[in-house]
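Novice: can you look at this prediction? I've put the sequence above it.
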Amino acid sequence: MDHASLAKLLTPDGWALLNALPPYDEKLAMAVSERLRAKGFEQDMVAAALTQSRLRGKAAAKFGPFVEGMLFTQAGLEQATRLVVGARHAQRYLAAGVDRVVDLTCGVGADAMAFAGVDLRVLATEIDEVTAAVATVNLRAFPEATVRHADGLALDLAAEGFTGPGAGIYADPARRTRSGKRIVDPKAYAPALDDVWDLRSQVPAVGIKVGPGISHNGLPDDCEAQWVSVDGDVVEAGLWFGPLAPDGHGRTALLLRTVDERTDARTFRADEHTEAPPRAVERVADIGSYLYEPDGAVIRAGLVADASRLLDGRLLDRTIAYVTTDTPHAETSTVPIATGYRILDSMPFGLKKLRGYLRERDVGRVTIKKRGTAVTPEHLRSQLALRGSAEATIVLTRVAGSQQILVVEPLDRTARSHPPAPDVTE
């Protein structure tokens, strides 16, 4: 979005047009555009409104009904924190005794909205002028929030009143280039990660959102690094310093599950009292009756060994994030740390044998999960050329170093609350 498009949308006619549009449908967009122009609306205004309608449609998964009053940029939407996660961020600041937050890189204002929504005073800065204007629109209902077009790192925090007791800092550095390519090196974030966490010398309560692929190596020793999943999808990681990490340092996983508009949360952390290495199967014959795939946030946080101990299981392979058990895990939480399957069969990897096995059972649709193998699900599916009416789930993985195929079915409880995910890779 450019300045001219934003200006047209913010006129009374432009805003009314945007909010009167039907839900965006790519197939109907051209016809809607032609109809609106025939009614006398300017082409640029129509194009801007349709673009925002499309972005609102995509944003609904993150913001729910709040999208109806929001504006977005494409890049800002891609990086914006989901509402359910932003609420957890805000609660963390409240619990730490913070009453005012500087959001150094506010983007379209997602986290700033969450902070202001719990009555924190917010100064939100954004270095891109159009994005700052969009954030201003999105935060218009919160008088305690101020948006400023500025470089957040250039702020004089003391002069702005954001040092001392009750002050907090939050940042969500840009992790994509202008062309949209993902930035992996934290030193290439905008701003660089080192520059942001250096601010903890001025304000101890510092929180930084980072990409979930961030390496464990090089993380500061004085932070809690937390990976977050929403309904099984790993969405971000966060680095929390000072009073924002009240339970200590190290790596944790936050698992959020939403059922019937209610979101339950579970924080999983390493067992600090256990130093014994996880058990692992020594041969294929040691495969148990059940298979558990830890939540992606647990895997990213490097807590698979701890999950294995909690499940009273053993790793299929010391380098693979699958756990096998002899009995089903008696889950007491509404948010399980792993998806469970009953193992129906196992066999060494071989295309001909697998094809024959599935055809004998009239399987025509197969969910393929994999870890520790170079086989691609799409290629394997085409090679299988199945025609049956039944469904099956297979797992391609290593067991004690041997390439194996496990035929599994979701456990009843898991199947009801979390259907098996589509094809996944490592």
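Specialist: In hand now; what should we look at?
Novice: only C-alpha atoms from now on, for both contacts and neighbour counts.
Specialist: Fine.
Novice: now do stretch 219-238: distance to the chain's middle.
Specialist: Taking CA atoms, centre = their mean, to the nearest Å, the mean C-alpha location of stretch 219-238 is offset from the chain mean by 9 Å.
Novice: return the residues in contact with the closest residue in space to Leu411 that isn't next to it in sequence.
Specialist: Leaving aside its chain neighbours, Leu411 sits nearest to Tyr341 (5.0 Å; criterion: CA to CA, 6 or more residues apart in numbering). Residues counted as contacts of Tyr341 (CA atoms under 8 Å, 6 or more residues apart in numbering) are 290-292, 408-411.
Novice: what about the nearest residue to Asn138 once chain neighbours are set aside, distance to Thr136?
Specialist: Spatial nearest neighbour of Asn138, excluding adjacent residues (CA to CA, 6+ apart): Met70 at 5.2 Å. Met70 is 10 Å from Thr136, where distance means CA to CA, to the nearest Å.
Novice: okay, now the one to match up with it:
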Amino acid sequence: MDSKLDNFKWLSEPAAQQWLEKLSAVDGEVPMGMRKKMRDALGAERAVLVSQQVELRQRAKVKFEKGNDMLFTKRGLEQSTDEHIALYKSQQIPEQYRVADLCCGIGGDLISLSNCHSATGFDLDPVMCHAAAHNCGVHSVSATVRQLDVTADPNELGEFDFLHVDPDRRIETHRRTEVESYEPPLSIFEAMMERGVPMCIKIAPGALAPKHWVKNCKIEWIESRRECRQQILWFGDNAPAGSLVATEVGQTGMRWQVQGEMCEPESWTYSVNRFIYEPRPSVLAAGIAESVARQFNLDAIWPDVVYWTSEECLEAKWASVFEVEDVMPFDVATIRNCLAEKRVGRLEIKKRVAEVDPQQLRKELKLKGDESRVLLLAGFNQKVTAIIARRVETGP
């Protein structure tokens, strides 16, 4: 047996689990003294493996409630789907479908797919296969995991009603945005698309899907924890072809969803009204901000600056909303005096098309006080406008 795989499988055994449980309370790196004890007891290779697993489990807690019992590799954790997003996606697939999770990695999606469907995970890497099987066991779900090279025989997938495809997007430590360079190459699924096989393909948020795919699928950008995490291409009868959607998913499921089309503002106000709207990351990634803003009768302010404005406060969960207090040309002394009068000690600095170093600016502002504000910096026509505002809470 391959020594790498043998050692990784050992992590599921009681001898390794005892060490992992003993170190579960460690915050940060495993202490030097404990690492020496492990080397003496386990040998250098397995001691390193345990230390790495402890650190990966700490990072995994933000994605997985049971992260402290799961197994990870660095690449597998980085590319894994948050459990809340995984549950949301699995709920979009008809319950009666038999699902193949291709390139299942450590099983982030497979766990939720197996909760909602009859699901089988496939991966070329035997280490990932073992991690996925272990992690499904941690969550008490029944899932088969098989090692498979889908490029060799994609016809092996004929027994399934739906394909969930999560290709490797991190090669040689660089995140890939060109779908042609993914592994496995996504072109192998095109024949299935033409036959109408329902599927979803996860690609990087900034990747451009092939033009001949776009007209045949729904594209959804999914946001979680204030970042756009995934772009999903949905193919099948339940996916309106050509639609562009932005969605935020939280612990309790979908928080909001908007649909729009790619377009540019036809005019700008060149002035700021009482409220400013900054679209959330998934809306910006989808390129539908102007389209959605029109649905709310918002006005674009300046070219290339992704801020919209209105005189009334509208409930727009797809955007961060700010109530404007002061608008002025960018001048450090003027801004400092204004913030001092308001006794602002906590300041969030946001900038768009403005060549300003926020860290240096924060030092120069010499903040003192117990009030909080947001400083929006917007550049247009070689000038920077400073806007002092309060953040408006628009619900959970």
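Specialist: Yep, it's here. Predicted model, so just to flag it, every value in this text is computed and none were measured.
Novice: any idea what the TM-score comes out to?
Specialist: Comparison of the two superposed chains (TM-score structural alignment, normalised by the length of structure 2) gives a TM-score of 0.88, and 391 aligned residues with a CA RMSD of 2.8 Å.
Novice: any idea whether the counterpart of the residue nearest to Leu411 of structure 1 in structure 2 is helix, strand or coil?
Specialist: Residue correspondence to structure 2 (TM-score structural alignment): Tyr341 of structure 1 is matched to Phe322. Assigned by DSSP: H, G, I helix; E, B strand; the rest coil, the conformation of Phe322 of structure 2 is strand.
Novice: that older thread, top of the contacts of Tyr341 of structure 1 by neighbour count?
Specialist: Highest neighbour count within the contacts of Tyr341 of structure 1: Leu291, with 30 neighbours (other CA atoms under 10 Å).
Novice: isn't that residue up against Thr324?
Specialist: Yes - with contact defined as CA atoms under 8 Å, Leu291 of structure 1 and Thr324 form a contacting pair (4.5 Å).
Novice: which other residues reach stretch 68-81 of structure 1?
Specialist: Here stretch 68-81 of structure 1 has contacts from 1, 19, 52, 55-56, 59, 62, 107-111, 131, 134-135, 137-138, 174, 180, using CA under 8 Å, 6+ apart.
Novice: just the buried members of those residues?
Specialist: By neighbour count, with 16 or more other CA atoms under 10 Å, these hold 52, 55-56, 59, 62, 107-111, 131, 134-135, 137-138, 174 as buried.
Novice: now name the helix or strand holding the spatially most central residue of structure 2.
Specialist: Here the mean C-alpha position of structure 2 is nearest to the C-alpha of Arg229 (CA atoms, centre = their mean), at a distance of 1.6 Å. Per DSSP states H and E, Arg229 of structure 2 falls inside strand 227-235.
Novice: and the angle for the next helix or strand after that strand with strand 227-235?
Specialist: Next helix or strand after strand 227-235 of structure 2 toward the C-terminus (DSSP H and E): strand 244-250. For strand 244-250 of structure 2 against strand 227-235, the angle by axes from the mean of the first three to the mean of the last three CA atoms, to 10 degrees is 130 degrees.
Novice: tell me, strand 244-250 of structure 2 lands on which residues of structure 1?
Specialist: Counting by TM-score structural alignment, strand 244-250 of structure 2 pairs with residues 251-257 of structure 1.
Novice: which residues touch that stretch?
Specialist: Residues outside stretch 251-257 of structure 1 that contact it (CA under 8 Å, 6+ apart) are 224-232, 263-270, 295, 297-298, 301-303, 335, 337.
Novice: just the buried residues of the residues you listed.
Specialist: Buried members of those, counted by 16+ other CA under 10 Å: 224-232, 265, 268-270, 295, 297-298, 301-303, 335, 337.
Novice: could you pull out the strands for the stretch 151-300 of structure 2?
Specialist: Remark: strands assigned in the stretch 151-300 of structure 2 by DSSP state E, counting those that start in this stretch are 162-165, 170-171, 174-175, 199-203, 218-224, 227-235, 244-250, 253-260, 275-279, 299-300.
Novice: ugh, wrong one, I meant the stretch 1-150 of structure 2
Specialist: Ranges of strands in the stretch 1-150 of structure 2, per DSSP E, counting those that start in this stretch, are 98-102, 118-123, 144-147.
Novice: by contact count, what packs against the shortest one?
Specialist: By that I understand strand 144-147 of structure 2. strand 118-123, helix 126-138 (3 or more CA pairs under 8 Å, 6 or more residues apart in numbering; DSSP states H and E).
Novice: one more time with 6 Å, if that's ok
Specialist: Contacts defined by 3 or more CA pairs under 6 Å, 6 or more residues apart in numbering; DSSP states H and E place strand 144-147 of structure 2 against strand 118-123.
Novice: list the buried residues for the strand it packs on?
Specialist: For strand 118-123 of structure 2, burial by neighbour count (16+ other CA under 10 Å) applies to 118-123.
Novice: just stretch 398-411 of structure 1 next, same as before
Specialist: If you call a residue buried by 16+ other CA under 10 Å, then stretch 398-411 of structure 1 has these buried ones: 398-401, 403-411.
Novice: how about the residue nearest to the centre of structure 2: what's its closest non-neighbour residue?
Specialist: Glu223 (5.4 Å).
Novice: aligned partner of that neighbour in structure 1?
Specialist: By TM-score structural alignment, Glu223 of structure 2 lines up with Ser229.
Novice: tell me who's in contact with His84 of structure 2.
Specialist: His84 of structure 2 is in contact with Gln251, counting by CA atoms under 6 Å, 6 or more residues apart in numbering.
Novice: how does it look with 10 Å?
Specialist: The contact partners of His84 of structure 2, by CA atoms under 10 Å, 6 or more residues apart in numbering, come to 63-65, 108-109, 112, 224, 249-254.
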